[in-house]
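Undergrad: got a predicted structure plus its sequence, pasted below:
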Amino acid sequence: MRQTSRIASVMSLLGGFVAVAMTMGLLTAGLVIPAVGVAGQATNNGIKMFNQMPADFQMNPLAQQSRILASDGTVIGTPFNENRIVVPLNKIAPVMQQAQVAIEDERFFEHGGVDPKGLLRAISTNIMSAGTQGASTLTQQYVKVALQNKALASGNKDAAAASVARSGMQGYVRKLQELKYAVTLEQKYTKQQILDGYLNLVYFGDQQYGVEAAARHYYGRSASQLTLPQAATLAGVVNAPGVTDPINNPEAATKRRNQVLGKMYAQQMISYKEYTDATSHDLKSDLKVTNISSSCASSKYPYFCYYVYNWLLNEPSLGKTRKEREAALKGGGLTIQTSFDPKLAAKMDKDIKSKVPVANSENVQAAALTIQPGTGLVLATGQNTAYSNNTTAGKSAINYTVPLNMGGGQGFTIGSTAKFFAIVSAVQQGRDIEGDINVPKFSGKDKNGNFVRFTNKQFPGECGLAPGENWDVHNSEGHESGGPMPIIEATAGSINTAFAQLVSELGACDVHATMTKMGVRNGDGTEIGKSPSGIILGSEPVTALDLANAYATVAADGVYCTPRPVKSIADANGKQLKLAQAGCKQLLSKDVARTVTKVFENVLKPGGTAYASRLAGDRPAAGKTGTVEGATQSWFAGYTPELATAVWVGHADNEKTLKDVRLGGKYYDGYLYGSTIAAPIWKTIMDDALRGKPERKFAAPSSEFLDGNKVRVPNVKGQTPDNATSMLESAGFKVKQGPAQDARLFEGLIMGSTPEGGEKVAKGATITIYPSTGRRPSSTQPTIAPAVSPN
């Protein structure tokens, strides 16, 4: 009874189809089979089921590996779920095509998708035994694997199981559906297109999908270069890849290879000599196994690879959701051209590790990032660790230079490199860079030395101090007495108290807004805090990426570009995708940017904190040192017209003071400042990157812009001190009262000023006013002494 039931099932689903189809020639002429009156009910049931099955079948694009390329074409990474490289049929050796057809479907070029002879033989066998013996043509095999792939890609496990069902009613239904799809496929596509699709689709063992990936993996060559023994070996793997791949099962692979060669000889594809030579060939002698990984961890440049990978997961052109983008990245066959410069990165790596060795006994870390002004393209990153999820000394999975969502960390406090933004705000507000800051005198002394105390009076509001809150500001060295100091001098010497005073005049929220619009955020992506210490002295954690890019904005004459590691993305067909995370805009005026550069050039000139790290040949450059209070972190960020680089040296855990350390065979006595190690690393990176390239000078700000910062001093002669002060402050000046002078005016009225009324003086300069004693001046009365800084 069981055998009778199996016969009825087979005949109803397959027998009727084959008998009528062969009689009427419908396997190649059409897809609808009419019911036949003389046939039995089982036959007509099979025909009815066949006609109700879907017929449309598309050769969908195959999932294949994407490639992440460096600027010189070097492969940085190959993300994939299935390691597949799709190639056209003309890039697959003819001998490979022949071998696959010979072993899988010798009548491939004769039938219309279904081989009637093979199918009848299989039906006869199935009637007498359990299961559904295959009579699959190469076209049917393609349909089967393609359906399974499609189901797996969509997460439909039931459909995936149904696509490979081998027994029972489900197996018969699957086979019948494959038959119909195969006929459809043959009508829509040429034999060459089907063979092309098959060779790019099927699994060749050892995690290799498609013949191109298999050829590269097993033999270190392209599919177009395969020899006869190699092609026969690969063709033999497809039927049972788990037991016939040449690496793990060389004996079985050799036996199967020889079966393929026998088929090729029997079908007159090769000569007897070619057959005997190939069967006697040592299979192992050809193997040149090349393994590639989909993980960036195995990349030669893992930190940059993961940076690119995470950037791509945030790129809207790859999909609406993160899941869609990852699917495109791992299966879309994308070509991702990055801006990564391997030569620059190698030199950067050497420069960092020579000064701060890997796994040094002081547990000091260092990292750097270089970006191109005017494009936002990141050229290189480097750090003194080896990539690993193991957190032992000298190892880390965190890229210290990029934000948390790009494979980085929280960032590090940036110290005095933050003063850069105060100067940008000052220049935008019209302050003359040669004008004075009236630096307060020290208020007291604590364990860290002399300090100036600032309160809510100097820093009110959202970006200020709370009522009753004190902020004690120290200087690393110098300027103990206070008094007028030119902005440009305060910058070169990095005078903390001068900058605290400057920002109190500019408005801390204005400087905070400047930082934000220039792209500076905390490493976790949140907004920089609004405390004066974070805004002025860099007590907020920032990444080298954001810092370098902000400096690059000034280097590019005020053009801000969204930082990115990717230049372009092409899909599997070579079509360029429009990057959503790319773009530049004129953020600062050229004159503002050029004036800011004029200020920070002095940091690398005599008297500047980084004079010892000026570039080779005194190449024009600008930058700023940064040391966090307590010396837990140190920085240097600087630029030329061509490049901007930020260097960090510190402790990743933010706990230990950088003091009295031995690194790279050198002992550093005392605290490590930004000028101690970070600036010298910056110098070597920039010198290496620019060596042999023509020198480019910074453009100067226009004289109209510089003169535009100067305003005419109001004539305050005869005014009361209060009125005079009000007039001068309204004009943008600071006011200081000098000693009384004899004059033909009532006592207490202002008899003059320096600079004098009518002179054009830098906005923000200090004007000294002189009250009258009320006494007539004698003939020997001296002239009014000039102010300390008349400009």
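TA: Yes, it's here.

Undergrad: make it CA atoms for all contacts and neighbour counts henceforth
TA: OK.

Undergrad: can you show me the helices along the stretch 251-400 of the chain?
TA: In the stretch 251-400 of the chain, the segments counted as helices under DSSP state H, counting those that start in this stretch are 272-280, 302-312, 322-331, 342-355.

Undergrad: which parts of the longest one are buried?
TA: If you call a residue buried by 16 or more other CA atoms under 10 Å, then helix 342-355 has these buried ones: 342, 344, 345, 347, 348, 349, 350, 351, 352, 353, 355.

Undergrad: what's the local residue count around the closest residue in space to the third one that isn't next to it in sequence?
TA: By the measure of CA to CA, 6 or more residues apart in numbering, the closest residue to residue 345 outside its immediate chain neighbours is residue 380, 5.1 Å from it. Counted with other CA atoms under 10 Å, the burial measure for residue 380 works out to 24 neighbours.

Undergrad: quick one, what contacts residue 380?
TA: Shown in contact with residue 380 (CA atoms under 8 Å, 6 or more residues apart in numbering): 304, 340, 341, 342, 344, 345, 348, 369, 370, 371.

Undergrad: one more structure, for comparison:
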Amino acid sequence: MTLLKRLLQFIIVCGLLGVLTLLALYYYVKSDIPSVEVLKEVQLQTPMQVFTKDGKLINQFGEKRRIPVKINDIPKPLLNAFLATEDNRFYDHFGIDPIGIVRSAIVLISTGQKKQGASTITMQLARNFFLTREKAYIRKVKEIFIALHIEQLLSKDEILELYLNKIELGHRSFGIGAAAQVYYGKELHELTLAQMAMIAGLPKAPSALNPISNPTRAKSRRNVVLGRMLTEKYITRSEYNEATQAPITAKRHGAEIELYAPYISEMVRAYMVERYGAEKAYNTGFRVYTSVESEIQLAAQQALIDNLHDYDMRHGYRGPEAVLWQHEADPIPARAELLKTLKSVNEIAPLVAGIVTHVYEQSAEVLLKSGQSVVIEWDGLKWARAYINEKRQGNAPKAAADVLSPGMQIWLRENNGWQLSQYPQPSSAIVSLDPKDGRIKALVGGYSFAQSQYNRAVQAKRQVGSNIKPFIYSAALEDGYTLASIINDAPINHWDKSLGVAWRPKNSPEVYSGPIRIRRALAQSKNVVSVRLLRGVGLQRSADHLLKFGFADEDINRSESLALGSAAITPLEMARGMSTFANGGHLIEPYFISEITDAYGNSLGKAQPLIACDEEQRLENTMQCAPQIISEQNAFLISSALHSAVWGGGSWKHKTGWVGTGWRAQALKRRDLSGKTGTTNNSVDTWFTGYNRNVLTTVWVGFDDASKSLGRAAYNNNLGKGQTVGAEAGAITAQPGWVRFMKTALQNEPLAPIDPAPGLTSVRIDLKTGLLSSKNDYTSRFEYFESDTVPTKYVQQDKSKTPFSTDSLPEQDELF
């Protein structure tokens, strides 16, 4: 009895000591045990993804790749693979596995080595979220306490879901969703049993056992997992045999970028970092849906690239990037050496690096980085006369040897066959938006984001040239002028006392029409008329009017050169301002983010743009209306004049026909387009802005160096009819890019003309004087007027016919 009593006392003392030890350990590690709030709100480090409006991935930001998945969306075989390998008693234990701990202790005592960690999935989750992988006893104690704590707060499914989304699986993939994408480029449900087992075998050693870096070891580990699944009866013998014989199919897959649009995605990244901070923006799984449409965005990018190459080609070939050998007597490097040289070249899409190996009469053979040899035919070479400077080009080549020789390292691109190419020197930007609410439909800030991250669409303040004139003319209409007002289109010679020189603004080209109606003056971009209108309204009043369109005060210079476009404005600011004429006089706010969601698709906010409301919508007060900054009548009259800039006027039959500066937009064969060209002094900046009621697009082309002229191009004898020659200008440098883009942007759009505003009156006027006319021939046309500006005098006192009409569009008499 004495022995039994002492044994009992010993057990009690040991038990008390054990309890005290556990309490002491608990209080020692208590500070490391997460709170309920931390566990419930634990955030997976998931990268931010940026999408088009129609759901195509355009970029991803964040160091760790993770695609969160819900437990119900995980295939059962994949769950079984992890349970069989990592913790087959997961649903039976309370966070720690006593059997596993005893087994680990026996190994430790017998070998003196910590070969088995006895970690359950819950303990691994505790370590992955809150601890390190350090093999220390105190870490194991902390792991146990945290695991017990987790089991009290979360369900088994919640624990398993967190674990499978958190676990590191190699190649910067975290969680099974990302691993499926990184290794196989698949969704979880698309994986085979062998692929699932491969992923389930990675947690033990993600770097050493992954199938990309170590396929042999990875295959061995995969088969161990399959063996565990067979033992636990998760799979049949035949499934095991088939899976163990499956080849290793893993290879590195990048993020599935469906449309690379770096300029708009960088705008999103900057916005999200500013709003949420870098840590939260990059790691909490935001899914940002931009406002751009994939097809239209792609068209904008391609139009900009093609337009810059067109400019670059007409100005001549600047020569090869390098010359590897020059003479036939020089030793020709081996093919392997040539390929090594090409592999070191950083290609910028759509350009491809190549080395000329043979030159024939009117073709050349070129070796590409891929090892493929291609032939550039004469159609891809004949443009390449020598570049001398921006204003001069050499003679047109007559043979391939005039352009290329073996040993040249060159650039090519595919354009209906292989074509000799080069990196364009000028830059460009395109902004397209919905003028009714400011939704950016497409935005491109340059030729290559890899070459320059400078976003010219939103950062480049460039002089706008004649793109400013619609705003000057709008001020004039507000001041009482009409589209029928006659202004003298004649040279101006103004003495500037402060400078001691005469200011002589000129038309471009230097053609003067004498007395001219304001409609035609705007359509033909008459510089001196713009100056006279600025003087008539007053410089300060004109500048104040321009500020209504959202332009910054510091960008609107107070000098008469303002009438010719000396103001510096970004393409996005220009598109916003011009939208006022397309939407009935409202100032919209451009936006590029449609919606932000969390990693699971829950909406965190949607765009709530200001709308260009009509009168009914404004009265109903059912939406947020953009402010009305000019009258609807003023907006329509400017759009109508800009319609004439595209379609011209007069009668070609009677030799009074004329064209506007934007006539190239006629190639789209749409009668609902208005537009304005813009060119600055010495062809430094070129612009075109054109629109209908639903789509407005601005294109700018120029050098990043604002002191450099775009120059001029001479006739190339090899190219024949249809080529662009002469000084670069908005109509021939920027507008072709606009036409290219709008061909796609408008292909599914119904006609959307700017409708006449209420309160306007259409009367027939005399084309020479702007007075009322009773004639119904080529000497007159219908013109729109605000009710208090209708002419009261006839060109001839013949009132036998009424001048009023119900015709809806004044252009009907001027179309040709």
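TA: Looks like it came in fine. Only a predicted model underlies this, so the values are computations on that prediction, with no experimental measurement involved.

Undergrad: ok now stretch 225-234 of structure 2, how far from the chain's centre?
TA: Here stretch 225-234 of structure 2 is found 48 Å from its chain centre; the criterion is CA atoms, centre = their mean, to the nearest Å.

Undergrad: read off where that stretch ends up in structure 1.
TA: Alignment of stretch 225-234 of structure 2 against structure 1: residues 260-269, by TM-score structural alignment.

Undergrad: list the buried residues for the longest helix anywhere in structure 2?
TA: Longest helix in structure 2, counting residues (DSSP state H): helix 2-29. Residues 26, 29 are the ones in helix 2-29 of structure 2 that count as buried (16+ other CA under 10 Å).

Undergrad: what does stretch 27-37 of structure 2 give?
TA: For stretch 27-37 of structure 2, by 16+ other CA under 10 Å, it's 29, 33, 34.

Undergrad: and those residues as TSV, adding distance to residue 194 of structure 2?
TA: Shown next, in TSV, are those (distance: CA to CA, whole Å):
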residue	distance to residue 194 of structure 2
29	41
33	38
34	37
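
Undergrad: okay if I get the helices of the stretch 251-400 of structure 1 as TSV plus distance to residue 620 of structure 1?
TA: Formatted as TSV, those follow (distance: least, CA to CA, whole Å):
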stretch	distance to residue 620 of structure 1
helix 272-280	67
helix 302-312	29
helix 322-331	42
helix 342-355	20
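
Undergrad: quick one, which of these is nearest to residue 109 of structure 1?
TA: Residue 109 of structure 1 lies closest, by CA to CA, to one member of those: helix 272-280, at 22.6 Å.

Undergrad: tell me the buried residues in that closest one?
TA: Result for helix 272-280 of structure 1 [16+ other CA under 10 Å]: buried residues 275, 278, 279.

Undergrad: check stretch 739-747 of structure 2 too.
TA: 739, 740, 741, 742, 743, 744, 745, 746.

Undergrad: so residue 711 of structure 1: helix, strand or coil?
TA: strand (DSSP: H, G, I helix; E, B strand; the rest coil).

Undergrad: wait, it sits on residue 762?
TA: Yes: between residue 711 of structure 1 and residue 762 there is a contact under CA atoms under 8 Å: 6.2 Å.

Undergrad: any idea how far the aligned residue in structure 2 for residue 139 of structure 1 lies from residue 175 of structure 2?
TA: Aligned counterpart of residue 139 of structure 1 in structure 2: residue 122 (TM-score structural alignment). Distance, residue 122 of structure 2 to residue 175 of structure 2, by CA to CA, to the nearest Å: 15 Å.

Undergrad: next one: residue 549 of structure 2
TA: 50 Å.

Undergrad: repeat that for residue 392 of structure 2.
TA: Taking CA to CA, one finds residue 392 of structure 2 at 60 Å from residue 175 of structure 2.

Undergrad: which one of those two has more residues nearby?
TA: It is residue 175, of residue 392 of structure 2 and residue 175, that has more neighbours when counted by other CA under 10 Å, with 27 against 15.

Undergrad: mind telling me what element the residue lying closest to the more buried one once chain neighbours are set aside is part of?
TA: Nearest residue to residue 175 of structure 2, sequence neighbours excluded (CA to CA, 6+ apart): residue 165, at 3.9 Å. Assigned by DSSP states H and E, residue 165 of structure 2 falls within helix 156-166.

Undergrad: that helix vs structure 1, average distance?
TA: After superposition onto structure 1, helix 156-166 of structure 2 sits on average 1.0 Å from its aligned residues (mean CA distance after the TM-score superposition for structure 1).

Undergrad: pretty sure residue 454 of structure 1 contacts residue 470?
TA: Yes: look at residue 454 of structure 1 against residue 470 with CA under 8 Å: they come within range, at 5.9 Å.
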